[in-house]
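Colleague: The sequence and its predicted three-dimensional model are supplied below.
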Amino acid sequence: MLEFADYFDVLKKRKWVLLVWIVVGLIGAGVAFLVLPKVYRSSTLILVESQKVPTDYIKPMAVDTIEERLIAIQQQILSRTLLQRIIEEFHVYDDELKRQPLEDVIDLMRRDIKITMVDDRFHRNIQAFTISYDSDVPALAMQVTNKLAALFIGENLKVREQLVEGTSEFLEGELLRVKERLDRQEAEISQYKQKHIGQLPQQEEAMFRTLDRLTMEMQTQNDMLRMLVERKEIMRDALETSAGTPGGVIHLSPKGRLRQLREQLAQLLSEYKDTYPDVLRVKREIKDLEARVARGPSADDLEEDVVVSGSDMDSQLRTVDAEIKVRRHRAGEVQSQIKSLELRMEQMPIREQELSTLLRDYETTNKRYQSLLANKESAKITEQMEKRQKGEQFRVLDPANLPIRPVKPDPLRVFLAGIMAGLVLGGGTIWWLDFRNLPFRRPEEIESSLGLPMLASIPHMFMVGGQDRSNGRNGTPAVTGWRQWLDRMKLLPGNAEDGNGALMHKLPTGGKSQRVLQAHMNALGAEQFRVLAGRIVQVREKKGAKILAVTSSLAGEGKTTVALGLAITLARDYLEETILIDGDVRNPEVSTRMGLQDERGLINVLAGECLLNEALYQHTHPNLRILSAGTVENGSRGLTATRVGMQELLADLRGRGVIVILDAPPILPMADMNLFSEVVDGIVLVVRAEQTPQGVVAEALRFLSGGSIEGVVLNDLVTPRHQYYGRYAIAEPPPVL
């Protein structure tokens, strides 16, 4: 994953690409601003006036908001018929009509017409609105705008009048329909009451009174029947007694007489009122007799002779029997009336519910009728107000102006668009150059992408010694900081010098001149080479790998620098017997940097022109010897040896027990590296940070046949993981190799 610092570094590196595209975008925007046609806009402000009569007195008919009404009017104004009429009247879009159908031209005019609402900023109530029209002719824009304003005002009046008239017509029709329904419900209620009279809820009290009266009458009839039956029994007893009495005389006590009078009074009261003469007479007799009984018995009051003949007694018995029959018949009638009344009272809740439903529907209809009647009267008043133009209206506040300056194209937007286009194109170019095939920037990227272990991370000279990378010319890769370090190698003074200032040492096998050099190396770079050398020693101890080839995917990634630094560090810090072989015979960079480009070397040894010991040159460190690429007589270079010859040479070196560092040719595009990969013990792959694309490295690994890759060296790393290392490297005096 790329971090922000990675993007910032890329942007910093490609800033001129981005600036160039921004300038191109600004130039294109300027040309577009001059070429694009000018558009003028005329606008008018229309004020929305509220009705002149207070709403407390006359309620407005319109229930929709002004915004909703404006939208409805806008749809009518922007209809195909009206716009076509305006196009024909003012001859607008004549050129467009020649090239496009009418429907497309009408859509174009709709886009040129703009309606904007203006509110009061506090209550969000619309107080006014503006109508504007865009045209390439200023006078035509003003004329069309005035026409649109007139259409809006006229359409608003028309809509409000139609609304009021339609409301009045609707209310009249609805009022007639509700009136018919109300009359029908009144008739239904009247018929129901007539049909169920005596069972209606409002008759409940009268029915209870009637029931009480009938109950009392039933009680009276029962009492009279009981007294008549008792009287009949007394008369029968008296008749039987008088049969054995001379002359038919019956002696009755005052109490017996009082009982007879009371029975007679009860009978009379059941039939007559209290003011009836017989009732009054019997009451006087009862009163006198009660007084006599209250004074106590006397000789005169002990008995009273009542003479009753046999024929009179029979007549009275027949009379009592008839009275009993009448009383029983009346009691039966009263009992029937009570049962009928109870049945009707049982039906009363049902009738109450049915009548309540009828009355409720009637009340609802009546309320609706009254409401419609009131609304009808209000609609008539509102209609009169609209006809007198006292309602809400549209009034032109600012007539359409004659535009002077064009509104399109907007210079700010045009140049901003140019800048944005430049940024997009610049970003695309940077992506194509740097992100289309991303290079490796950090060690963890190599481990996660290639699955190979990291051996070391060689820093960039700018970060460790103050030198920045520079781009090469003629397509050659930039010279890295370590290559600049190796270029600064100088000859050391010694015991004897030749004419070129080189030290003369004798080899163990006989004398050959050797070049001894030293280099000034930054502390951070030296430390990374020590890390690399230490891991190479571990590889030798674990796997027995003594011959290692240092290669890269492409030329210019710093493999020669890494090979030289690794060989020097092994010889100086680890005291390992080391032989550095320049195996890149097509580009013998080691030989060139060491000044051995004209000396015999690998090619001569493989060709049998000299022995290996005769071609080895001693470095200033006694543990390091160098085998150059060698030369041929005709001056041309090439790998003429076979695989067998290379195997024999490396077998000879492997038998000496030394570490051999082979500066091998790059993997791409030639196949020279495949010859070395099959004969060496291991391969160290050098990848230049922020330069070599990841896809190229993957392709090189697929192209490589044979060989064991021991790890990867990330060379020329620009951004170290910790800035402290850079300060430490600058502060520490460089060691001498």
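Modeller: Yep, that arrived. Quantities reported herein were computed from a predicted structural model and do not represent experimental measurements.
Colleague: only C-alpha atoms for contact and neighbour calcs from this point on.
Modeller: OK.
Colleague: which parts of stretch 324-340 are buried?
Modeller: In terms of neighbour count (16 or more other Cα atoms under 10 Å), stretch 324-340 has its buried residues at 324, 327, 328, 330, 331, 334, 335, 337, 338.
Colleague: Then stretch 206-215?
Modeller: Under 16+ other Cα under 10 Å, the buried positions of stretch 206-215 are 207, 211, 214, 215.
Colleague: So for the helix or strand the third one falls within, what gets flagged as buried?
Modeller: Spelled out, it's residue 214. Here residue 214, judged by DSSP states H and E, is contained in helix 204-242. Across helix 204-242, burial judged by 16+ other Cα under 10 Å covers 207, 211, 214-215, 217-218, 220-225, 227-229, 231-232, 235, 238-239, 242.
Colleague: okay, now the one to match up with it:
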Amino acid sequence: MADSFQSKLPIKPDQILEIIIRRRWFIIIPLCITLTLGLFITFTMDKTYEASTLILVQPQRVPSDYIKSVVTSSISQRISTISQQILSRSNLEKIIHQFGLFEDAKNMYLEDKIASMRERVLVKIERARHGTEAFSIVFRGSDPQRVMGIANTLAGYFMDENLKFREAQAVGTSDFLDAELQKTRKRLEIREKILADYRTKYLGGLPDELETNLRTLDRLQDQLTSKQELLRNTSDSLNILETQIAQSKEMASQNFDNQFSSFDFDEEAFKGTENEQKYSLAKEQYNTLLLKYTEKHPDVAKLKKIIEKLEKTIEEETLEGNPEGETEFSEQGVDDKNQGIGIPDFAAIQQEAQVKQIKNEIRKIQSDIFKIEQQMEIYQKRVEDTPKRELELQSLQRDYANIQNVFNSLLDRRLEAELSVNMEKKQKGEQFRIIDHARLPEKPISPNVKLLFLLSLASGFGLGGGGIYLLEMFNTSIRREEQIEKNLGLTILAIIPHLKKKGHQVKAKVEMVAFVCFTIYATAFLSFFVILNSKGLDRTIYFIKSNLNF
């Protein structure tokens, strides 16, 4: 029934105040306990200090329009890479030995020390105004002096590693481009040689010489036509001249036969005649016949035998020493024969010379025609093969152009990489610049006095309030007049005041004094927490030690 009474009546602010006053011990005692525990934890907990170094990423000093840096990785990627190098086992082990860390933990394994060091180092990337990038290196530890030194040392490592990283990347890029450039140069030289050999092999039949070949072919055709026309005219002239010579030969042969037959070369007539004159006449006639015929001609062969006999006869007469004998032919007869046989035919000789000259001209013209036809075949084949050569040459030139474009691109990039390497070596590229060096930390970040203070208050009031709430919820007694009038429907006629027992005043005074003491205790601890939070734990402890001579 009481639960129903309490649920129907709302709680007023004065009633809450009355409950708090009545249950004040449930608030002050837990608060004092939690404040005491919080202060105890604050003083007994290991102190942790934090030192940070702010580093600005300074852009390269040379404008990027003039020299482009080959280091294209983002700041976060580079910081992540450098962080892995800085937090390597060997580097952290060197820092541990340098600053004498973990001297009190001699039984601690080296792996645990390195893991603890990695947990204490924190790299935070910060982005300032206008897109400027910066990052901070934070280190936490129990000794403020060491914390400051390690933070500055790590910052120096970051700056050195960044310079090494950028220079190594620039040099690596330059070396890679140089190696690729050498390979591409060899490929380009091979293609150049193939293209040059192809041009040399098919010189005169290349596509750009097609117009020249066509004009040359037309010119050769005109020359061929002219030579053929000249050959026809010369052949006609030769035929006419040969016809004239044949007629002349026929007439001369008839006269020669008559003269030759009248001239008796009997063997018996050789005796006692003027053989020298006969020999001279026969020799002249022999030479004349050689101009017309060959040595195999019957007349020439016959006359040659007579000349041989005359030579033998003259030799015999010379050996015998006979005087000049008489001859069967009279001087008049010899003179007549000399006049008939010894006079050369100059017209026939001139005609024969003309025939030889014309034949030579014909042979020369025929040779020229043959050469022209050969040249025309060569140029005709060149013209016919021009489409094929054009396709082959286009393929070779396309491969050469592609390799040349790659070579030119690599050459430009190699030059840029060399400039970038020089820029990095002279430290004109992007650099890390320390804006704020790590300072000696005065206020520890752990324990967090403010957080412990708030937790102590919250836990004290929470425990007290929760206890009061539970007591009031499970209390079923009637404590107010309204509960009787509204719930029971009874009218209150009189109220009997609370009867005070003997010694009530003394008890109340003792209780008041105890409450005041607890209140002062809680207030002192609250004030002490406020001082610790504002002044700092180290300063407060130092002040207490210096003033109280601890």
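Modeller: All right, it came through fine. What you see is a predicted model; the values in this text were computed from it and never measured.
Colleague: How alike are these chains, TM-score-wise?
Modeller: Comparison of the two superposed chains (TM-score structural alignment, normalised by the length of structure 2) gives a TM-score of 0.48, and 333 aligned residues with a Cα RMSD of 5.1 Å.
Colleague: picking up where we left off before, want to throw the buried residues of stretch 206-215 of structure 1 into CSV with distance to residue 312 of structure 1?
Modeller: Output for the buried residues of stretch 206-215 of structure 1, formatted as CSV (distance: Cα to Cα, whole Å):
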residue, distance to residue 312 of structure 1
207, 45
211, 41
214, 35
215, 36
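Colleague: Can you tell me which of those residues is nearest residue 485 of structure 1?
Modeller: residue 207 (130.8 Å; Cα to Cα).
Colleague: I figured the closest one hits residue 340, correct?
Modeller: No - counting by Cα atoms under 8 Å, residue 207 of structure 1 does not reach residue 340; the two are 11.0 Å apart.
Colleague: so how far is stretch 451-463 of structure 2 from its chain's centroid?
Modeller: 65 Å (Cα atoms, centre = their mean, to the nearest Å).
Colleague: Could you give me the buried positions within it?
Modeller: If you call a residue buried by 16+ other Cα under 10 Å, then stretch 451-463 of structure 2 has these buried ones: 452, 453, 455, 456, 457, 459, 460, 461, 462, 463.
Colleague: Of those residues, which belong to helices?
Modeller: 452, 453, 455, 456, 457, 459, 460, 461, 462, 463 (DSSP state H).
Colleague: which SSE is the closest residue to the first one other than its chain neighbours in?
Modeller: Leaving out its chain neighbours, the residue that sits closest to residue 452 of structure 2 by Cα to Cα, 6 or more residues apart in numbering is residue 38, at 5.9 Å. Assigned by DSSP H and E, residue 38 of structure 2 falls within helix 25-44.
Colleague: buried residues in that helix?
Modeller: 25-32, 34-36, 38-39, 42.
Colleague: What helices and strands are in contact with whichever helix or strand comes after that helix?
Modeller: Scanning forward in sequence from helix 25-44 of structure 2 by DSSP H and E, the next helix or strand is strand 49-58. Here strand 49-58 of structure 2 is seen to pack against strand 133-141, helix 144-201, strand 431-436 when contacts are counted using 3 or more Cα pairs under 8 Å, 6 or more residues apart in numbering; DSSP states H and E.
Colleague: Mind doing that once more with 10 Å?
Modeller: Strand 49-58 of structure 2 is packed against strand 121-127, strand 133-141, helix 144-201, strand 431-436, with contacts defined by 3 or more Cα pairs under 10 Å, 6 or more residues apart in numbering; DSSP states H and E.
Colleague: how about these, which one is nearest residue 386 of structure 2?
Modeller: Closest among those, using Cα to Cα: helix 144-201, at 12.6 Å.
Colleague: tell me the angle that closest one makes with strand 133-141.
Modeller: Counting by axes from the mean of the first three to the mean of the last three Cα atoms, to 10 degrees, helix 144-201 of structure 2 points 140 degrees away from the direction of strand 133-141.
Colleague: contacting residues around the nearest residue to residue 311 of structure 2 once chain neighbours are set aside?
Modeller: What sits nearest to residue 311 of structure 2 in space, not counting adjacent residues and going by Cα to Cα, 6+ apart, is residue 279, at 7.2 Å. With contacts defined as Cα atoms under 10 Å, 6 or more residues apart in numbering, residue 279 of structure 2 is in contact with 285, 306, 307, 308, 309, 310, 311, 313, 314.
Colleague: Mark which of those residues are buried, thanks.
Modeller: Applying 16+ other Cα under 10 Å to the contacts of residue 279 of structure 2 flags 285, 306, 307, 309, 310, 313, 314 as buried.
Colleague: Output those as a markdown table; include the columns secondary structure.
Modeller: Output for those, formatted as a markdown table (DSSP: H, G, I helix; E, B strand; the rest coil):
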| residue | secondary structure |
| --- | --- |
| 285 | helix |
| 306 | helix |
| 307 | helix |
| 309 | helix |
| 310 | helix |
| 313 | helix |
| 314 | helix |
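Colleague: Which secondary structure elements does the helix or strand hosting residue 334 of structure 2 sit against?
Modeller: Assessed by DSSP H and E, residue 334 of structure 2 sits inside helix 331-341. Helix 331-341 of structure 2 makes packing contacts with helix 210-262, helix 275-292 when contacts are defined by 3+ Cα pairs under 10 Å, 6+ apart.
Colleague: Find the residue at the geometric middle of structure 2.
Modeller: Closest residue to the average C-alpha location of structure 2: residue 410 at 5.4 Å, with Cα atoms, centre = their mean.
Colleague: I'd say that residue and residue 175 touch.
Modeller: No - the criterion here is Cα atoms under 10 Å, and residue 410 of structure 2 misses it with residue 175 at 11.6 Å.
Colleague: Overlap of the contact sets of those two?
Modeller: With Cα under 10 Å, 6+ apart as the test, residue 410 of structure 2 and residue 175 both reach residue 181.
Colleague: which residues touch residue 408 of structure 2?
Modeller: 181, 184, 185, 402, 414.
Colleague: Just the buried ones from the residues you listed, in ChimeraX syntax?
Modeller: Per 16+ other Cα under 10 Å, the buried members of the contacts of residue 408 of structure 2 correspond to this ChimeraX selection:
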select :181,184,185,414
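Colleague: just the contacts of residue 408 of structure 2 now: which is nearest residue 229 of structure 2?
Modeller: Nearest member of these to residue 229 of structure 2, counting by Cα to Cα, is residue 402, at 53.9 Å.
Colleague: Next up, the contacts around the closest one.
Modeller: With Cα under 10 Å, 6+ apart, residue 402 of structure 2 has these contacts: 188, 408.
Colleague: host element of it?
Modeller: Per DSSP H and E: helix 346-425 holds residue 402 of structure 2.
Colleague: what angle do that helix and helix 144-201 make?
Modeller: 170 degrees.
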